[in-house]
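J.: The following block contains a protein sequence and its predicted model.
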Amino acid sequence: MSERYYAPTGGHPPQTDLLTDRAIFTEAYAVIPKGTMRDIVTSALPFWRGTRLWVLSRPLSGFAETFSQYIMEVQPGGGSDRPETDPGAEGVLFVVGGRVTVHLDGTAHALGEGGYAYLPAGSGWRLENAGAEVARFHWIRKAYEPVDGLDAPEPLFLNEADIAPTEMPGTNGVWATTRFVDPADLRHDMHVTIVTFQPGGVIPFLETHVMEHGLYVLEGKAVYRLNGDWVEVEAGDYMWLRAFCPQACYAGGPGRFRYLLYKDVNRHAALPRRA
């Protein structure tokens, strides 16, 4: 397993373990600790072979509204020739273990650890694990919101290792973001990035804003402030934050703290229609 990207492996705790853990579910945020991702809570999907997954978030009353997020575990020889059954769904893949090959428009794209793919809605992609080890990757899905006058974004196949992180102003590099998509490209209605804090780095104010968030901790540990509560998180934990949930964090070390971040961007707030 990679030392940079934590991924669950399942299993089952012994009867002698304590029942208490750090799982929290509130109307403003949720924390799903790595210890909850066991064999008994995996799911399966139509048209996928040799595959199981952990569902981290899904559209649900009182929970995620704009996206779903899975951790996929694909055995050697596994994959799908029809992975996405919703023609309106765009997707992002981020590989945290092993290798997969994504086939799109007659081209095979190999993605190893740190590999990123943006897959537009209706693109008809396929995926296989042609390697000898289990592959694990995040799959983030969102209903694409087209805008009249803007073209749909094209597919992207990248790797984190090839992208220089953008330092937050005035932080001397202790807080930085790896961006796979240009923030000025308004064709995109979601961003999936990697946020990195060096030990001692902080979000120095309570962010309270319109974006819905999904955060999966790839590496390290920190203390997060969520809607008035302090919670400890570590590699393998997942957090969901509803829009306007106050948030801040402190990375205490001893190593860096990194997470994969989803947020919805670049679109008008949907307004209710009256009859």
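T.: Good, I have the coordinates.
J.: When you work out contacts or count neighbours from here on, use the C-alpha atoms and nothing else.
T.: Fine.
J.: Counting by contacts, list what the host helix or strand of Arg49 packs against.
T.: Per DSSP states H and E: Arg49 is located in strand 48-57. Secondary-structure packing of strand 48-57 (3 or more CA pairs under 8 Å, 6 or more residues apart in numbering; DSSP states H and E): strand 68-80.
J.: Second structure follows, compare the two:
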Amino acid sequence: MPTTYASPIAGLPPQTALHTGRAVFTEAYALIPRGVMRDIVTSYLPHWKDTRAWVIARPMTGFSETFSQYIVEVFPGGGSERPEPDAGAEGVLFVVEGLAAVTIAGKAHALKPGGYVYLPPGCKWTLANKSDAPVRLHWVRKRYEAVDGIDIPAPFVANEQDEPIIWMPDTKNTWGTTRFVDPTDVRHDMHVNIVTLEPGAVIPFEETHVMEHGLYVLEGKAVYRLNRDWVEVEAGDFMWLRAFCPQACYAGPDRFRYLLYKDVNRHMKLGL
């Protein structure tokens, strides 16, 4: 089945556009719909050339606590030789448009849409756009939680189109996850996976768990349960879910897929 990847529509809406939209920010979740990811809300990053970013999650009180997430747009000739300012941060890159040239510890990699990179803390890497068209990619960043006696994971490069979907039991292969890391590998303290629901598939119960989530809809549309609300979402939307925020889903008439962040495999910090 052909794969598509949504990304911001950019530009600005016309002056005649209706103001009413779907954006909402609550104590348990936030929805940043595709229609508000416009030029005027982009940010520019130090040591990045000809690049801008939509910051769709950042650690702050009452919002994302464990991660940040950018949609980075790199124009031809742009990129960075010093992309990550925090030596304690790990990262995942996921390419949704264009061709990116990534170098990790001196080894070059050409990434097309679906390209996935895990970058451990302290990893030396660069990114460049050597093509004649813009590159768009997600960059998920988290402060790595080191554990005594457990090694830091090594960097790796993959493409989601080469990875199998692991279907949930008793779903007739309609709800599954593309996993880039073994869930039992406790070296990793975050997972960035892709969830797929075939047309009409459901998450049939209100998941309520300790993991914080960031969900970027890559393809399709659905009705998603967020805390007390059923919310319509579509390709290009971003959802943030606080830990223990109930969630469920009814997929729409087409395949529904999203890029999913969650924090995993660590003890809970005690105290404030």
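T.: Thanks, I have the structure now. None of the values given here were measured: they were computed from a predicted structure.
J.: where does the TM-score land?
T.: The TM-score (TM-score structural alignment, normalised by the length of structure 2) is 0.98; 271 aligned residues with a CA RMSD of 1.0 Å.
J.: Tell me roughly how far the strand holding Arg49 of structure 1 lies from structure 2 on average.
T.: Once fitted to structure 2, strand 48-57 of structure 1 is off its aligned match by 0.4 Å on average (mean CA distance after the TM-score superposition for structure 1).
J.: Show me how far that strand is from its chain's centre.
T.: Its chain's C-alpha centre and that of strand 48-57 of structure 1 lie 14 Å apart, by CA atoms, centre = their mean, to the nearest Å.
J.: Could you tell me the angle between it and strand 68-80?
T.: Interaxial angle, strand 48-57 of structure 1 versus strand 68-80 (axes from the mean of the first three to the mean of the last three CA atoms, to 10 degrees): 170 degrees.
J.: Measure how buried the residue lying closest to Trp48 of structure 1 once chain neighbours are set aside is and give me the count.
T.: With sequence-adjacent residues excluded and distances taken as CA to CA, 6 or more residues apart in numbering, Trp48 of structure 1 is closest to Ser80, at 4.6 Å. When neighbours are defined as other CA atoms under 10 Å, Ser80 of structure 1 has 21 of them.
J.: swap in Pro2 of structure 2?
T.: Neighbourhood size, Pro2 of structure 2 [other CA under 10 Å]: 4.
J.: Could you do Pro204 of structure 1 as well?
T.: 10.
J.: Surely it is in contact with Gln247?
T.: No: Pro204 of structure 1 is beyond contact range of Gln247, at 9.8 Å (criterion: CA atoms under 8 Å).
J.: residue boundaries of the strands in the stretch 151-275 of structure 1?
T.: In the stretch 151-275 of structure 1, the strands defined using DSSP state E, counting those that start in this stretch lie at 156-159, 166-167, 175-179, 190-197, 202-207, 213-219, 221-226, 229-234, 238-241, 247-250, 257-264.
J.: export those to CSV and tack on distance to Ser61 of structure 1?
T.: Output for the strands of the stretch 151-275 of structure 1, formatted as CSV (distance: least, CA to CA, whole Å):
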stretch, distance to Ser61 of structure 1
strand 156-159, 32
strand 166-167, 35
strand 175-179, 30
strand 190-197, 21
strand 202-207, 23
strand 213-219, 16
strand 221-226, 20
strand 229-234, 22
strand 238-241, 14
strand 247-250, 21
strand 257-264, 18
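J.: quick one, which of these is nearest to Gly10 of structure 1?
T.: strand 238-241 (15.3 Å; CA to CA).
J.: average gap between that closest one and structure 2?
T.: For strand 238-241 of structure 1, the mean deviation from structure 2 after alignment is 0.1 Å (mean CA distance after the TM-score superposition for structure 1).
J.: Check what contacts the strand holding Arg49 of structure 1 and list those residues.
T.: The contact list for strand 48-57 of structure 1 (CA atoms under 8 Å, 6 or more residues apart in numbering) reads 32, 37, 41-45, 63-64, 67-83, 238, 240.
J.: Filter these down to the buried ones and hand me the PyMOL line.
T.: A single PyMOL command selects the buried members of the contacts of strand 48-57 of structure 1 (16 or more other CA atoms under 10 Å):
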select buried, resi 32+37+63+64+67+68+69+70+71+72+73+74+75+76+77+78+79+80+238+240
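J.: returning to what we had before: in contact with the residue nearest to Trp48 of structure 1, which residues?
T.: Here Ser80 of structure 1 is in contact with 47-49, 126-128 (criterion: CA under 8 Å, 6+ apart).
J.: Between those, identify the one with the most neighbours.
T.: Ranked by neighbour count (other CA under 10 Å), the contacts of Ser80 of structure 1 have Glu128 at the top, with 23 neighbours.
J.: And that one? What does it align with in structure 2?
T.: Mapped onto structure 2 by TM-score structural alignment, Glu128 of structure 1 lines up with Ala128.
J.: Ignoring the adjacent residues along the chain, who's closest to its match?
T.: Closest to Ala128 of structure 2 by CA to CA, 6+ apart is Gly79, at 4.2 Å.
J.: Touching, that neighbour and Ser131? I think so.
T.: No: with contact defined as CA under 8 Å, Gly79 of structure 2 does not count as touching Ser131 (11.4 Å).
J.: what do we get in structure 2 for Pro46 of structure 1?
T.: Using TM-score structural alignment, the partner of Pro46 of structure 1 in structure 2 is Pro46.
J.: That match and Gly79 of structure 2: what is the separation?
T.: 11 Å (CA to CA, to the nearest Å).
J.: Then Leu215 of structure 2?
T.: From Leu215 of structure 2 over to Gly79 of structure 2 (counting by CA to CA), the distance is 25 Å.
J.: closest to Val195 of structure 1 among the contacts of Ser80 of structure 1?
T.: Leu127 (26.8 Å).
J.: what's next to whatever helix or strand the closest one lives in, contact-wise?
T.: Using DSSP H and E, Leu127 of structure 1 sits in strand 126-128. Strand 126-128 of structure 1 has contacts (CA under 8 Å, 6+ apart) with 77-83, 100-104.
J.: In terms of secondary structure, what does the helix or strand following that strand contact?
T.: Per DSSP H and E, the first helix or strand lying C-terminal to strand 126-128 of structure 1 is strand 135-143. Applying 3+ CA pairs under 8 Å, 6+ apart, we find strand 135-143 of structure 1 packed against strand 68-80, strand 89-97.
J.: Thanks a lot, catch you later.
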